[in-house]
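Asker: Sequence first, then the predicted structure, then my questions.
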Amino acid sequence: MTDAPQEHIAPILTPEGWELLASLGPYREDEAFRLTAALRKAGHSPELVSAVLTQSRLRTKAEAKFGEFARQMVFTKAGLEQATRLTVAARHAQRFVEAGISHVADLGCGLGADAMALASMDLVVTAVEMDETTAACATMNLIPFRNATVVHSDATAVSLEGVDGVWLDPARRTTSTSGTKRIWDPEDFSPPLSFVESLAGSGRAVGVKMGPGMPHDSVPADCEAQWVSVGGDVTEVALWFNAVRRPGVRRAALVLGPLGAAELTSGEDFGGGPAAPVGPVEGYLYEPDGAVIRAGLVADVALQLGGHLVDEHIAYICAPELRETPFAKAYKVLDVMPFNVKALKAWVKDQGIGVLDIKKRGTAVTPEELRKQLLPGGRPAGSKSKGKKSATLVLTRIGEDRVAISVEPV
């Protein structure tokens, strides 16, 4: 992975740079210009000032993934975008611990998030990173762990002698002067998926983090695929081979939310498993978590809820009664209307609606454009609009018919 120029990190890796960075408080965009002028006036070089302010900004942004640990870490922009959240990295590490693995090679370690989690569980860690700048960051981030070593090398060329477990987080973006661009083909990742499969073929315990949009037909046949969502956002699919693959699990959806963790698993291959009935829009409408949808487990959730799909090809569930589930968000069905812009505009006016949230699945309608048509000058849900009634519309397709469902979040 090619990242920011080395000189953007180098000024930080000096006693003066480290001390200056540590002296800064939380980054504030509205204070950046004033702070830049003050640091320059104090005699610090333009390169150092730019470097510490960049790090300060990245540290503040990184708190969402790393919490208070972010205040002591070093980042690059591209590395932070791909870095694993520490809560998820801890679960990766736990797999290797439970499998009895003692020495893990983190190939393509990036900034070292997974390596930190592995090392914190007393595993011996060899963290390998090809990009010089990113390897320097990982070295700084892993300083507290004596059982972790950073190697500046190509992940596909490093010796794995004595290593009984391998973790990989392949680079899925290319970086240029115009920014970062996502790569979609697993064989264009660095290292490619075929390399991961060759490692698994050696019998070692292997885990790899892939993008959550990975197609089912690209998932190797001899692994467990676990999609993970955090706070409603699907962050990854992890593929697990050999000792770190759970017996009888082919695909799984792990949902991490405010109330903790919940997981749904299936031993069936993609396209297999139970079929859910199809029925009318009634009672309560459930919107499955993205990890459930990606893992192909919507029918499993529908059956758990005693419900049915509104269309066999669309991931909306209805059930006559309300049941709690961590795997879907529930809405009370208020009304079902044909999708007709003129009729919906009249409905919005009759109801006195001033704030409108629009969800959709299985239709090409753009919610933002429709909102402008139905509610000129109106606002999406979540906006503050004193005295204005709010509403939620779900747009979907039932067979050949497009419908608009008025719902109320539970």
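Answerer: It's in.
Asker: can we go C-alpha only for contacts and neighbour counts from here?
Answerer: OK.
Asker: can you give me the helices for the stretch 301-410 of the chain?
Answerer: Taking DSSP state H, counting those that start in this stretch, the helices of the stretch 301-410 of the chain run over residues 341-351, 367-374.
Asker: Which one of those helices lies nearest to His152?
Answerer: helix 367-374 (46.6 Å; CA to CA).
Asker: quick revisit: would you mind saying which of the helices of the stretch 301-410 of the chain lies nearest Pro326?
Answerer: Among these, helix 367-374 comes nearest to Pro326, with 25.9 Å by CA to CA.
Asker: Of all residues in this protein, which one is nearest the centre?
Answerer: Thr235 (1.7 Å; CA atoms, centre = their mean).
Asker: That residue: which element?
Answerer: strand 233-241 (DSSP states H and E).
Asker: Residues contacting that strand, please?
Answerer: 200, 205-212, 214, 219, 222-229, 290-291 (CA atoms under 8 Å, 6 or more residues apart in numbering).
Asker: out of the helices of the stretch 301-410 of the chain, deepest packed?
Answerer: Here the criterion is mean neighbour count by mean count of other CA atoms under 10 Å, and of the helices of the stretch 301-410 of the chain the winner is helix 367-374, at a mean of 15.
Asker: and the angle from that one to helix 341-351?
Answerer: Using axes from the mean of the first three to the mean of the last three CA atoms, to 10 degrees, the direction of helix 367-374 lies 70 degrees away from that of helix 341-351.
Asker: Which elements pack onto helix 367-374?
Answerer: Secondary-structure packing of helix 367-374 (3 or more CA pairs under 8 Å, 6 or more residues apart in numbering; DSSP states H and E): helix 341-351, strand 353-361.
Asker: From the contacts of strand 233-241, which land in helices?
Answerer: Secondary structure from DSSP state H places Ala200, Gly290, Ala291 of the contacts of strand 233-241 in helices.
Asker: OK, contacts around the last one?
Answerer: For Ala291, the contacting residues are Trp227, Val228, Ser229, Val234, Ala253, Leu254, Val255, by CA under 8 Å, 6+ apart.
Asker: then this one, side by side with the first:
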Amino acid sequence: MDAAELDALFTPEALRLLDALPPLHSTGDVARAVSQLRAAGHSPELVSAVVGQARLRVRAWAKFGDFADRMLFTRAGLEQATRLPIAARHAGRMRDAGIGSVADLGCGIGGDALGFAGIGLRVHAVDADPVTAALAAYNLAPFGADVTVVNGLAEDAPLDDVDAVWLDPARRTAGHTETARVQASDYTPGLDWCFALAKVMPVGIKLGPAFDRALIPDDVEAQWISADGSTIECVLWSGRLAREGVRRAALVTRGQEAWELTAPADADDEPVRTLGAFVHEPAGAVIRARLIGEVARTLDAGVLAPGIAYLTGDAEATSPFAASFRVRETLPADVRSLGAALRARSIGTLEIKKRGVDVDPAVLRTKLKLRGDESATLILTRVGGKRIALLCDRV
């Protein structure tokens, strides 16, 4: 989206047309909407802006729910925005720490600021991109004077009147559609500036889940977050936003439920075990936080193979921090024999999981030529340098 498209969108006519459109779920829905709007005499520029936003609102439902129906987006801004339930958890931590006002530096389209403002915090939001800042101002307008949004650099934002700072450094190239990841040394604002600020006031820094752990300062709490099966971010908390004695945390959410594992440091791993009756796959946040050993001890399990994040044991135990699978049997690992074995067991629906092996599950599924009414999970991994295939059922 450029400034001209933004101007076309920020008119009463365009906003009325947008709100009147039904959800556009398919390319057919989009084509019909374009045809109807053009037939009604609207300009191509206006139609493009309105239909584009309607399509983004449908995609935004996964992150923002009902709120998506009154928000505006860029494609890149939506992709990079924090899910609203997670933003609400960040806001809750701020409130619990006695924070009343926060500067959201690098606010994007306003996802985190929605969470902060939604529980009554005063928010000063800043974004370096003028189009993105304008969209954030629109999205946050219902909160009135409690939220201000400006176009500017994070480094220039006044911080005297806020209790804490939320930082979301730009980790991709600039743009509203196609963007590319940049190295940590090229984040904006720079990490040195972010970490220096975190030493003098309470700060939360949102980073990618694969952020280099060697760069994490020793005096912050690092919290990795998995939501509905996807590991989405790592947040570094400083000052009173960091919990006493906690340096590693894994937050796992599914729907409205949440569980958290905390520790003062990386957990020691449990020893390697031979394959037992169950295989457990820790959540991505647990793996990133290096708290696999903590989960293994609750499951009376050990590591299936060195360097492979699968656990195994014989105890009928489960954990919210891991997916558990009951092992049926070990099958041949070569594709032809494996496919024959699965068809002989009438398995037509197969979930394929893998670690430590170079396999594309979609390609493999085609090669297996599955047939039958049964379902199962196939776990592909390496043990002792040998590739193995485990036929399992989810517990």
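Answerer: Looks like it arrived, so ask away. Given the structure is predicted, the values throughout are model-derived calculations rather than measurements.
Asker: TM-score of the superposition?
Answerer: Overlay of the two chains. TM-score (TM-score structural alignment, normalised by the length of structure 2): 0.94; 393 aligned residues with a CA RMSD of 1.8 Å.
Asker: before we move on, back to that, mind checking the helices of the stretch 301-410 of structure 1 for the one nearest to Glu63 of structure 1?
Answerer: So among these, helix 367-374 is nearest, using CA to CA, at 30.4 Å.
Asker: mind checking the SS state of the counterpart of Ile143 of structure 1 in structure 2?
Answerer: Alignment note: Ile143 of structure 1 maps to Ala141 in structure 2; criterion TM-score structural alignment. Following DSSP: H, G, I helix; E, B strand; the rest coil, Ala141 of structure 2 is assigned to helix.
Asker: Pro5 of structure 1 corresponds to which position in structure 2?
Answerer: So, by TM-score structural alignment, Pro5 of structure 1 is matched to Asp2.
Asker: Please identify which helix or strand holds the closest residue to that match other than its chain neighbours.
Answerer: In this structure, Asp2 of structure 2 finds its nearest non-sequential neighbour in Val131, 7.1 Å apart by CA to CA, 6 or more residues apart in numbering. Val131 of structure 2 is located in helix 130-140, with elements delineated by DSSP H and E.
Asker: Give the buried residues for that helix.
Answerer: Neighbour counts over helix 130-140 of structure 2 (16 or more other CA atoms under 10 Å) mark Val131, Thr132, Ala133, Ala134, Leu135, Ala136, Ala137, Tyr138, Asn139, Leu140 as buried.
Asker: Skip ahead from it and say which helix or strand is next.
Answerer: strand 147-151.
Asker: mean shift between that next one and structure 1?
Answerer: On superposition with structure 1, the mean distance recorded for strand 147-151 of structure 2 (mean CA distance after the TM-score superposition for structure 1) is 0.6 Å.
Asker: which bit of structure 2 covers the strand holding Thr235 of structure 1?
Answerer: Strand 233-241 of structure 1 maps onto residues 230-238 of structure 2, going by TM-score structural alignment.
Asker: Ala88 of structure 2 corresponds to which position in structure 1?
Answerer: Checking TM-score structural alignment: Ala88 of structure 2 goes with Ala90.
Asker: Which parts of the stretch 1-150 of structure 1 are strands?
Answerer: Using DSSP state E, counting those that start in this stretch, the strands of the stretch 1-150 of structure 1 run over residues 103-107, 124-129, 148-152.
Asker: Out of these, flag the one nearest Gly248 of structure 1.
Answerer: strand 103-107 (24.3 Å).
Asker: one step back: now do the contacts for the residue nearest to Asp2 of structure 2.
Answerer: Contacts of Val131 of structure 2 by CA under 8 Å, 6+ apart are Met1, Asp2, Ala3, Leu6.
Asker: gap between the residue nearest to Gly293 of structure 2 when sequence neighbours are not counted and Gly239 of structure 2?
Answerer: The spatial neighbour of Gly293 of structure 2 that comes closest, neighbours along the chain excluded (CA to CA, 6+ apart), is Asp269 at 4.2 Å. Separation of Asp269 of structure 2 from Gly239 of structure 2 (CA to CA, to the nearest Å): 29 Å.
Asker: Same question for Ala376 of structure 2.
Answerer: The gap separating Ala376 of structure 2 from Gly239 of structure 2 is 47 Å, by CA to CA.
Asker: Run a quick check on Arg172 of structure 1 versus Pro191, I expect a contact.
Answerer: No - the criterion here is CA atoms under 8 Å, and Arg172 of structure 1 misses it with Pro191 at 9.3 Å.
Asker: what's the counterpart of Asp19 of structure 2 in structure 1?
Answerer: Aligned partner of Asp19 of structure 2 by TM-score structural alignment: Ala22.
Asker: what sits against the aligned partner of Arg204 of structure 1 in structure 2?
Answerer: Superposed on structure 2 with TM-score structural alignment, Arg204 of structure 1 falls opposite Met201. Contacts for Met201 of structure 2 (CA under 8 Å, 6+ apart) come out as Asp163, Ala164, Val165, Ser238, Gly239.
Asker: Now for the first one, how many residues are close by?
Answerer: This means Asp163 of structure 2. When neighbours are counted by other CA atoms under 10 Å, Asp163 of structure 2 registers 17.
Asker: do the same with the fourth one
Answerer: If you count neighbours by other CA under 10 Å, Ser238 of structure 2 ends up with 25.
Asker: cool, and the last one?
Answerer: A count of nearby residues for Gly239 of structure 2, using other CA under 10 Å, gives 19.
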